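In: This is a predicted model, with the sequence first.
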Amino acid sequence: MDTGAKTTVFLLTLGCSKNTVDSERLQAQAEAAGVRFTEQAGEAEAILINTCGFIEDAKEESIAEILSAVELKEAGTVRKVYVMGCLTELYRNELQEELPEVDGFFGTRELPAVLEALGTRYRLELHDHRSISEPRHSSYLKIAEGCSRSCSFCSIPKIRGRYQSQSMDQLLREARLLQEKGVRELSLIAQDITLYGVDLYGRQMLNELLLRLSDMGFDWLRLLYAYPLGFPLEVIDTMRRRKNVCNYLDLPLQHASDPLLRSMNRGITGGESRRLIEEIRERNPEIRLRTTMIAGYPGESRREFEEMLRFVGDVGFDRLGCFPYRHEEHSPAYRLRDDVPDKEKEERVRELMELQEGIAEKKNAAFEGEELRILVDREEEGEEGLLLVGRTEYDAPEVDNDCLLDPAGLTALPGTFVKARISASDAYELHGTLTAAEG
């Protein structure tokens, strides 16, 4: 492949925010060597796909995108097709055999090799640098790689390896670079933020990292993907005391039935989960909690499912996602009998989400008449003119509620904060009118 300014790459990132960070690191390295990235596949010499392999739907999407890229190569539109990421980690040999048209397959820890294929090399001095994606005011800080838990339904340890915290000094440097590029909301992510620091420093360091990031002056800091077992509760105290730490926690619980939690190897009971949530809310009454549940896990009878329904109804999560169990061949649970029919799994997901919809409607209705601080993400054309679309501190990007705002003659650009009076709501949106633009 030609090197220098002539090289153009179309980079497609699939899957989670952790993949997004990987792509941003790659792009920063490549751009520093003169590689140009384009948003149109037809304008590129090479297509690079960063795949997801976590669940069956994600695998199918990754395969479909690879096949589309191969078609462009066969038509002469592009010269090279490369595939990287999670799918390669799981199925490298099969992919190489079935898709010889692909010019290279790379795993999740092969960044130097990907760069070499693009005609450049990895530069250690740029390891903190990222070419941040849109929206540029909101970004992610991946504080650890991999996972050392052994949840039975999950293949992440096989894909990403054992848990490895990133050093605090490195994370602070990376955060400063992001801040200099205009990032105002920084979401801390890892497969498990709870264990941050234990492998490097011999103790949990999430709270110390959060305090130091808070001191840097970000407008919002957000915590995503906290494992419930052993969660450091001093973090909740910091959240209450620091105005720029969002009153928000993503705490995936997966189930409430003790037998299923044991089979999942979660290390925590339903009762312990309930007590943890009670203590979190006692320490910080303003906090909003998001969780994730799995329906149709092997052995889940109607009784276990109804136990999860009662748990969700009692706890009243502010945000909740539910997914049907998928029998993944690289997860420990694959040895179990997948005994819940797919149709029943989907029906249970629907039933749980209907329950959650009612809970969310009531919680959002409580905001009506209130004035909230909102981060504007983008502009949209509504039926009656321009709308500003943003989020409260209680809503993470991409997965949670939007707030649709009438500008009311005020000017507020994406990436700025506003005050807005909430006038209406439903389960997944707030509606309101700007009262002030902060900038």
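Out: On my side now, so go ahead. Numbering: from 1, shown residues only.

In: Every contact and neighbour count from this point should use C-alpha atoms.
Out: Will do.

In: Quick check: longest helix in the protein by residues?
Out: Determined from DSSP state H, the single longest helix within the chain is helix 342-365.

In: Near residue 94, how many other residues are there?
Out: Applying other Cα atoms under 10 Å, we find 10 other residues in the vicinity of residue 94.

In: So it versus residue 87, what's the distance?
Out: 10 Å (Cα to Cα, to the nearest Å).

In: Residue 70 too?
Out: Look at residue 70 and residue 87: by Cα to Cα, they are 16 Å apart.

In: And for residue 375?
Out: Residue 375 is 34 Å from residue 87, by Cα to Cα.

In: One more: residue 176?
Out: In terms of Cα to Cα, residue 176 sits 32 Å off from residue 87.

In: When those two are compared, which one has more neighbours?
Out: residue 87 (24 against 16).

In: Show the contacting residues for that one.
Out: Contact analysis of residue 87 by Cα atoms under 8 Å, 6 or more residues apart in numbering lists 51-54, 59, 62, 107.

In: If we use 10 Å, what do you get?
Out: Shown in contact with residue 87 (Cα atoms under 10 Å, 6 or more residues apart in numbering): 50-54, 58-59, 62-63, 95, 105-108, 159.

In: Kindly report the same for residue 273.
Out: Residues counted as contacts of residue 273 (Cα under 10 Å, 6+ apart) are 228-229, 251, 253, 255-256, 279, 311.

In: Now with 8 Å, please.
Out: Counting by Cα under 8 Å, 6+ apart, residue 273 touches 228, 253, 256.

In: For those residues, which single residue is the most surrounded?
Out: residue 256 (26 neighbours).

In: What's the separation between that one and residue 74?
Out: Residue 256 is 50 Å from residue 74, by Cα to Cα.

In: what packs against the helix or strand residue 159 falls within?
Out: Using DSSP states H and E, residue 159 sits in helix 156-160. Applying 3 or more Cα pairs under 8 Å, 6 or more residues apart in numbering; DSSP states H and E, one finds that helix 156-160 contacts helix 86-98.

In: In addition, the following structure is provided for comparison:
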Amino acid sequence: MKARTLKADKVNVITLGCSKNLVDSENLITQLRGNDFDVVHDSQEEDANVVIINTCGFIDLAKQESIDTILEYAEVKKAGGIDKLFVTGCLSQRYKEDLELEIPEVDAYFGTLELPGLLAKLNADYKHELIGERLITTPMHYAYLKISEGCNRTCSFCAIPLMRGGHVSRPIEELVKEAQSLARRGVKEIMLIAQELTYYGLDIYKKRDLPRLLHALADVEGIEWIRLHYAYPSKFPLEILDVIAERPEICNYLDMPLQHASNSVLERMRRQITREETTELIQQARLRIPNLTLRTTMLVGYPQESDQEFQELCDFVQEMEFDRMGVFQYSHEESTRAYDVDDDVPAEVKAERANALMEIQQEISTRKNFEKVGKTFKTLFDRKEGGYFVGRTEGDSPEVDNEVLVPAKKNFARIGDFAQVRIAEASEYDIFGEIIA
């Protein structure tokens, strides 16, 4: 290893984008600290002399945020505020050559699967013994667990396979080891993340093996909640529903991005499912899992989306009454199948449709929250903020879902612990209660 002179490097790792990027940053930080680097994450201090930006390249807004962040630190470097600037992640994977030309102040760009190369640039070794022992940047009682990388789906609008490659599952033994390591450090909730959860195991076990993985993780001592994110609806293995219902450690929660409900749009999107099949799947999920919380994501403004097709989507959302829903506006992405089609839905129409769809969901969410008043929920407390202890039920994932607010003047909650909370009031996105046990 190259000898350091004068002052040792201090590295600031900046993470942009989704929870999958956050896990990548945590693995990077673990490797750097294993090489005796002083590393901070998303620090606002100006004492780091090396900055690594882990970028997102998912949609236009995310790409612009990544570019703006790179430019900001490129200026800091030119002014002498930092010595080295490196860029990694999805944007770098997808646009490396363009970025090298446009922002040459960056010392090196790396793709999503080039962690060893990035470490080598810093004169650090990739330590295989640290796999499964990653440090976490979330509160110590919850963590994300990435069970696979990449995606084999052929959705016409999505650039993720261009940035993350094909689907690669991690072995069950490796994931269990990592979950055990997290549990030893006090993690009580793990959120399983992947581009596509239901594909898990096809590559290494020659079958969809998420149910077996779920049983193995539910057996890990200390893990009380397991939460499932990003399950593709087409050919969804119904056995997953049975495992969720059977194992109390697995939250009655499912994040299933549906994207649309008009059959003609779904066909153009290459989603490999119809509205009718989607409806049947949702009905099966709710039948097999009592008190299921179902989160979804919808995409508006896809090329040629007509008023009638959008109305079909609105009608579907009203009919299905999702517990949680996010809405994205279509982003015209180079090299995707949809890129060859004219992006003909005006930006203002996309925005209007997104707002209209969210108004429908807000009414549903508000009503569902008021239905919780008088009921008691097991709640995991994440933090204290503004006179409240803030927690979540098993129907709420961090950052994206509702929160439970308990007045700190009348209650005491230990951060990272569970408590029973009786709900007294509700609002559009939050519920308010009192600790009873």
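Out: Right, received. Where do you want to start? No experiment lies behind these values; they were computed from the predicted model shown.

In: mind listing the helices for the stretch 51-200 of structure 1?
Out: 56-74, 86-98, 111-117, 156-160, 168-180, 198-201 (DSSP state H, counting those that start in this stretch).

In: can you put these in CSV and add distance to residue 400 of structure 1?
Out: What follows is the helices of the stretch 51-200 of structure 1, written out as CSV (distance: least, Cα to Cα, whole Å):
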stretch, distance to residue 400 of structure 1
helix 56-74, 20
helix 86-98, 25
helix 111-117, 31
helix 156-160, 24
helix 168-180, 23
helix 198-201, 30
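
In: With residue 341 of structure 1 as the reference, name the closest of the ones you listed.
Out: Nearest to residue 341 of structure 1 among the helices of the stretch 51-200 of structure 1 is helix 56-74 (15.7 Å), distances taken as Cα to Cα.

In: can you list contacts of that closest one?
Out: Helix 56-74 of structure 1 has contacts (Cα under 8 Å, 6+ apart) with 14-15, 42, 47, 49, 51-53, 78-81, 83, 87, 101-102, 326, 328.

In: What range does that helix cover in structure 2?
Out: Under TM-score structural alignment, the match for helix 56-74 of structure 1 in structure 2 covers residues 60-78.

In: same check, this time on stretch 337-354 of structure 1
Out: With TM-score structural alignment as the criterion, stretch 337-354 of structure 1 aligns to 342-359.

In: quick one: residue 170 of structure 2 from residue 217 of structure 2, how far?
Out: Here residue 170 of structure 2 is placed at a distance of 13 Å from residue 217 of structure 2 (Cα to Cα).

In: Quick check on these two: which one has the bigger neighbour count.
Out: Applying other Cα under 10 Å to residue 170 of structure 2 and residue 217 shows that residue 217 carries more neighbours, namely 23 against 16.

In: quick one: what's aligned to residue 164 of structure 1 in structure 2?
Out: Matched to structure 2 by TM-score structural alignment, residue 164 of structure 1 sits across from residue 168.

In: dump the residue contacts of its match.
Out: By Cα under 8 Å, 6+ apart, the neighbours of residue 168 of structure 2 are 148-151, 203.

In: Which member of those residues is positioned nearest residue 142 of structure 2?
Out: Set against residue 142 of structure 2, the nearest of the contacts of residue 168 of structure 2 by Cα to Cα is residue 148 (18.9 Å).

In: Aligned to the closest one, what sits in structure 1?
Out: Mapped onto structure 1 by TM-score structural alignment, residue 148 of structure 2 lines up with residue 144.

In: check contacts around the closest residue to its match other than its chain neighbours.
Out: With sequence-adjacent residues excluded and distances taken as Cα to Cα, 6 or more residues apart in numbering, residue 144 of structure 1 is closest to residue 165, at 4.1 Å. Applying Cα under 8 Å, 6+ apart, one finds that residue 165 of structure 1 lies in contact with 143-145, 196-200.

In: If we use 6 Å, what do you get?
Out: Contact analysis of residue 165 of structure 1 by Cα atoms under 6 Å, 6 or more residues apart in numbering lists 144, 196-197.

In: for residue 240 of structure 1, same thing?
Out: Residues near residue 240 of structure 1 by Cα under 6 Å, 6+ apart: residue 284.

In: what does it align to in structure 2?
Out: Matched across to structure 2, residue 240 of structure 1 falls on residue 245, judged by TM-score structural alignment.

In: ok so, going back, between the contacts of residue 168 of structure 2, which is closest to residue 240 of structure 2?
Out: The closest of those to residue 240 of structure 2 turns out to be residue 148 (Cα to Cα; 16.7 Å).

In: Show me how to select, in PyMOL, the buried members of the contacts of residue 87 of structure 1.
Out: To isolate the buried ones among the contacts of residue 87 of structure 1 in PyMOL, judged by 16 or more other Cα atoms under 10 Å, type:
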select buried, resi 50+51+52+53+54+58+59+62+63+95+105+106+107+108+159
